[in-house]
Each structure stands twice: as structure tokens, then as C-alpha cells.
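Visitor: Please find the sequence and the predicted model below.
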Amino acid sequence: MASTHVNPTRMELTKLKKKLKTAVRGHKLLKDKRDELMRQFLELIRETKELRAKVEKGIQDANKNFVLARAGMEDEAMNVALMAPRQEVSLKSGVKNVMSVEIPTFEYQTRTPDANDIYCYGYAFTSSDLDTAVKSLADVLPEMLRLAEIEKSCQLMASEIEKTRRRVNALEHVMIPDMQTKIKYIVMKLDENERSSQIRLMKVKDMMLEEAHHYKERMMNEAVSS
């Protein structure tokens, strides 16, 4: 099959050997990249599992406290208490390059650093359960952002791992064996041509020796007859 796709010359052999060397080096680099991506991916998966448990527990606790607060307060009082928030949160997104994968980064900043600014109501007409619920949501916000960040990072890294794995397999099972087969074919053809040339040279030499021998015999015969 290789003979139909390659010209068996020394120039082609040199070109294929260079390509093979580059492919082998690229294969090693891609394998290293895949292994490192897998290592970091598994670390993020473990962190995701722990963070998700914390976030779900925090949200569950906040919901319980809101239910308790609503049970102890009038609906109108609850709506008025939460109508005008005092604190604001701004989110800044960026990217970080990890093994040629751009993963997102999230940073948040509150309008004021005062922890009490999360309470947008007075304490006289509200339940303490409402305070606890608001505090629970404020505490879980950083973990929610971190969870969103690493979950998106996991998606992007999983996609890159799959691409890298396909490239590694293509090099390992298709391109490198194909080039090795072509190189083997060219070497075999060159050796065959060299052997044929040697045989032709030997035949030409034998013919020349035989011709010289006959010529010498004729000369001797002519000398004897004269």
C-alpha cells in the first residue's frame, strides 16, 4: 500500500525521517499534556464534589431559615424588609491559561466592606430567622462563584482532554505507523536497487574480463602463427 503513495528516493526518505522525528516528539508532548490535564481535571472534580456539598447545604439552611422567618412574620412585613437592599455585589470575570486551555475566573466585590450592610432592614420588626437566612446566603456566595468557576473549567478541560486524546491516538495508531511503513518500503526499494546495480556491475565486469581474455588469446594466436 505504501508503494502507491510514496516515491522511493533518498530525498523522500530523508523528508519522511524528519517528519517521523517531529511526529514522535509531538506525540510525546501531547501525551504529557493529556496526562497533566487529566491530573488537574481530577483535582477540580474532587474540589467540585466538596464545594457542591457545601453550597447545597448552605442553600438548604438558608431556605429553612426563610421558611421559619416567613412563618413568624407577615408577608407584607417580609416584602417591605427585603424591598430595598443596602449592599451591592459586582462581579468581574477573567480567564486563566492552563495547558493552553482558557478557563474562567470570577472575582466579586461588595460596595462596602461592612458585614452589617447585608441587612437592609431594621431589627425591630423582623425575625432573627430572617437575619440567619440572609447571613447564610451571604456566606455561601463565594462558594457558589467558585463552584461555577470550576464547573465551567471542568467542561472546558474535558473537551480539551478529548481533543488531545484523539490527536494522540491519530499519531500513535495512524500517522507514525504509516510513516514507518513508508520508510521501510523506501529502504527496501533502495536496497533492492543497489543490489540490482551491483549485479549489473558484476556482469559488466565479467563481460569485460571475458572480452579481454578472448582478445589476449587472439593476440597470442596471431603471434604464434606469424
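Guide: Looks like it arrived, so ask away.
Visitor: can we go C-alpha only for contacts and neighbour counts from here?
Guide: Will do.
Visitor: which helices and strands sit right next to the helix or strand Lys152 falls within?
Guide: For Lys152, the host element (DSSP states H and E) is helix 128-170. On a contact count with 3 or more CA pairs under 8 Å, 6 or more residues apart in numbering; DSSP states H and E, helix 128-170 meets helix 10-72, strand 101-110.
Visitor: how big is the angle separating the next helix-or-strand element following that helix from helix 128-170?
Guide: Using DSSP H and E, the helix or strand that follows helix 128-170 in sequence is helix 176-225. Counting by axes from the mean of the first three to the mean of the last three CA atoms, to 10 degrees, helix 176-225 lies at 10 degrees to helix 128-170.
Visitor: got another, please set it beside the one above:
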Amino acid sequence: MAENVAPTRSNLLQRRDQAKLAIRGADLLKRKRDALVGEFFALVKASLEARRQLQQASRDAYFALFLANAWDGPEAVGSLALAQHQGLEIPLKMENIFGVKVPQVQPPSFDAALPFSPVGAGTSTLEAARQFRKLVEAIVKVAATETRLRKIGEEIKKTNRRVNALEQLVIPGINYEIRHIRSVLDQRALEEVTTLKRIKAKLEARDEADAAKA
């Protein structure tokens, strides 16, 4: 509350400095928000493309599985699938984007060779295995892109709330205090001038009276 602020010149200077700092902070936050919005829309485009690739990879993989079951038999395909014990490594590191830490996921690391002996495996089954590897890669790409998209979207909302708080609450509050302090100081200055004028008038009147008696 402005009424709780002592109306002194030092407080006036302090509030002016605070107002400048708050305005500068709001400007920096708006620049950050604008940069994040640009990054967000770029990621939206990348996310849509990753989704498209996932849908295509899914169609290719399940069509290849359909052919493998048709040509090699579901028993052969199932036995090779059960024999698959290869682990999946997904490298992950954090990236700083305009002060926001977002995960950067690398494509999954597959061994060059298939996780089972191709001897005795039908051509269709081998192709199905390759297509499902591509499907896993597409799933990881979608997850990575959409995770980054969500993190940046959350940061945009947070930054926007901070900008609104500064522009709608903090800065107006400081400006109100500045106006209050200035009003009180101006009133004091006016009262001091009025008092000085009265004192001067009294002194002049006394001098005139003394001169008349002399």
C-alpha cells in the first residue's frame, strides 16, 4: 500500500529505480517469450512431420509383419520374436533453449546386425524385423519432439504469467507509490512556500511598524 510507504525523497528515488528495473525485466521476459514462441511453432511443424513418419512406419511395419506371417508362418515369426533379447539404448542429454532445459533424445542405438541369426529366417521375416526397427525409431522421435514441445509450451505459459504480473500488478503498484510520494512531497513544498511567505509578510509588516514608530 502506498500509504505505508514513507513519503521521502530517498523512497521516491528508490521506487523510480524499482520501476525501471521492473520495466526492463518485463521487456527481457517478453523477448524470451517471443523467442520461445518461435521455437514452439518450429517444433509444432517438426512434431507433425514426426507423426506423419510414425504413421507411415507403422503401416510399413505391420504390413511387413502381415507378409511375414503369410509367407513364413506365425510360428516361425513368433519364435524369432521370442528369441530377441537385444536391449535398446536411447541416449539422452539436456539442452538449454533460451534458459529452458529440455531433453534432447538421440535416435536409438541398434546394432548393425539383427538380434538373431538370419539362417533359417525367411526374407519376409527379416524385412519385418527391419521395418519394426524403423518403427521404434519413429516412436522415439515423436516422443522426443513432443516432450520438447510440451516443455517449451509450459515455459511460455510461465513466462507470460510473469510478464502479466509485472505489467498489471508490480509496475502499476510502483507507479502508484511514486505518484503518492510525489503528491505528498509537492504538498509539503507548497506548504513550506506558503509558510515562508507568511513569515516574510509578518517580518515585513513588523519592519514597517518599527519604521513608523521611529
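Guide: Now that the structure is in, tell me what you want to look at. Quick caveat: nothing in here was measured; it's all calculated off a predicted structure.
Visitor: Quick check: chain neighbours aside, which residue is closest to the alignment partner in the first structure of Phe132 of the second structure?
Guide: Here Phe132 of the second structure is matched to Leu137 in the first structure, going by TM-score structural alignment. Spatial nearest neighbour of Leu137 of the first structure, chain neighbours left out: Ala62 (6.2 Å); criterion: CA to CA, 6 or more residues apart in numbering.
Visitor: Same question for Leu185 of the second structure.
Guide: Of all residues not flanking Leu185 of the second structure in the chain, Pro7 sits nearest, at 6.8 Å (CA to CA, 6+ apart).
Visitor: May I have the residues that are in contact with the spatially most central residue of the second structure?
Guide: The residue lying closest to the centre of the second structure (CA atoms, centre = their mean) is Glu155, at 2.2 Å. Glu155 of the second structure makes contact with Val100 under the criterion CA atoms under 8 Å, 6 or more residues apart in numbering.
Visitor: Gln131 of the second structure too?
Guide: Gln131 of the second structure makes contact with Ala57, Asp60, Ala61, Ala64, according to CA under 8 Å, 6+ apart.
Visitor: at 10 Å instead, please
Guide: Taking CA atoms under 10 Å, 6 or more residues apart in numbering as the criterion, Gln131 of the second structure is in contact with Ala57, Ser58, Arg59, Asp60, Ala61, Tyr62, Phe63, Ala64, Leu65, Thr125, Glu137.
Visitor: Same check on Ser47 of the second structure?
Guide: By CA under 10 Å, 6+ apart, Ser47 of the second structure lies in contact with Phe41, Gln53, Lys141, Val142, Ala143, Ala144, Thr145, Glu146, Thr147, Arg148, Leu149.
Visitor: For Lys134 of the second structure, give its distance to Ala64 of the second structure.
Guide: With distances taken as CA to CA, to the nearest Å, Lys134 of the second structure is found 12 Å from Ala64 of the second structure.
Visitor: What residue in the first structure is paired with Asn175 of the second structure?
Guide: With TM-score structural alignment as the criterion, Asn175 of the second structure matches Gln180.
Visitor: Excluding chain neighbours, what is closest to that match?
Guide: Gln180 of the first structure's closest residue in space is Leu20 (CA to CA, 6+ apart), at 7.5 Å.
Visitor: Touching, the one you found and Met179? I think so.
Guide: Yes. Leu20 of the first structure sits in contact with Met179 when judged by CA atoms under 10 Å, with a separation of 6.4 Å.
Visitor: Count the neighbours of the match of Asn175 of the second structure for me.
Guide: 15 (other CA atoms under 10 Å).
Visitor: That one against Leu171, yeah?
Guide: No. Counting by CA under 10 Å, Gln180 of the first structure stays clear of Leu171, with 11.7 Å between them.
Visitor: show me what contacts the match of Asn175 of the second structure?
Guide: In this structure, Gln180 of the first structure makes contact with Ala2, Leu16, Lys17, Leu20, Ile186, judged by CA under 10 Å, 6+ apart.
Visitor: Ok, Lys93 of the second structure next?
Guide: Lys101, Val102, Pro103, Gln104, Val105, Gln106.
Visitor: Return the residues in contact with the second one.
Guide: Okay, so that is Val102 of the second structure. Going by CA under 10 Å, 6+ apart, Val102 of the second structure touches Lys93, Met94, Glu95, Asn96, Ala144, Thr147, Arg148, Leu149, Arg150, Lys151, Ile152.
Visitor: The fifth one now?
Guide: Contact criterion CA under 10 Å, 6+ apart gives 90-95, 140-141, 143-145, 147-148 as the residues in contact with Val105 of the second structure.
Visitor: So of these, which two are at opposite extremes in space?
Guide: Spatially, the most separated pair among the contacts of Val105 of the second structure is Glu95 and Val140, at 17.1 Å (CA to CA).
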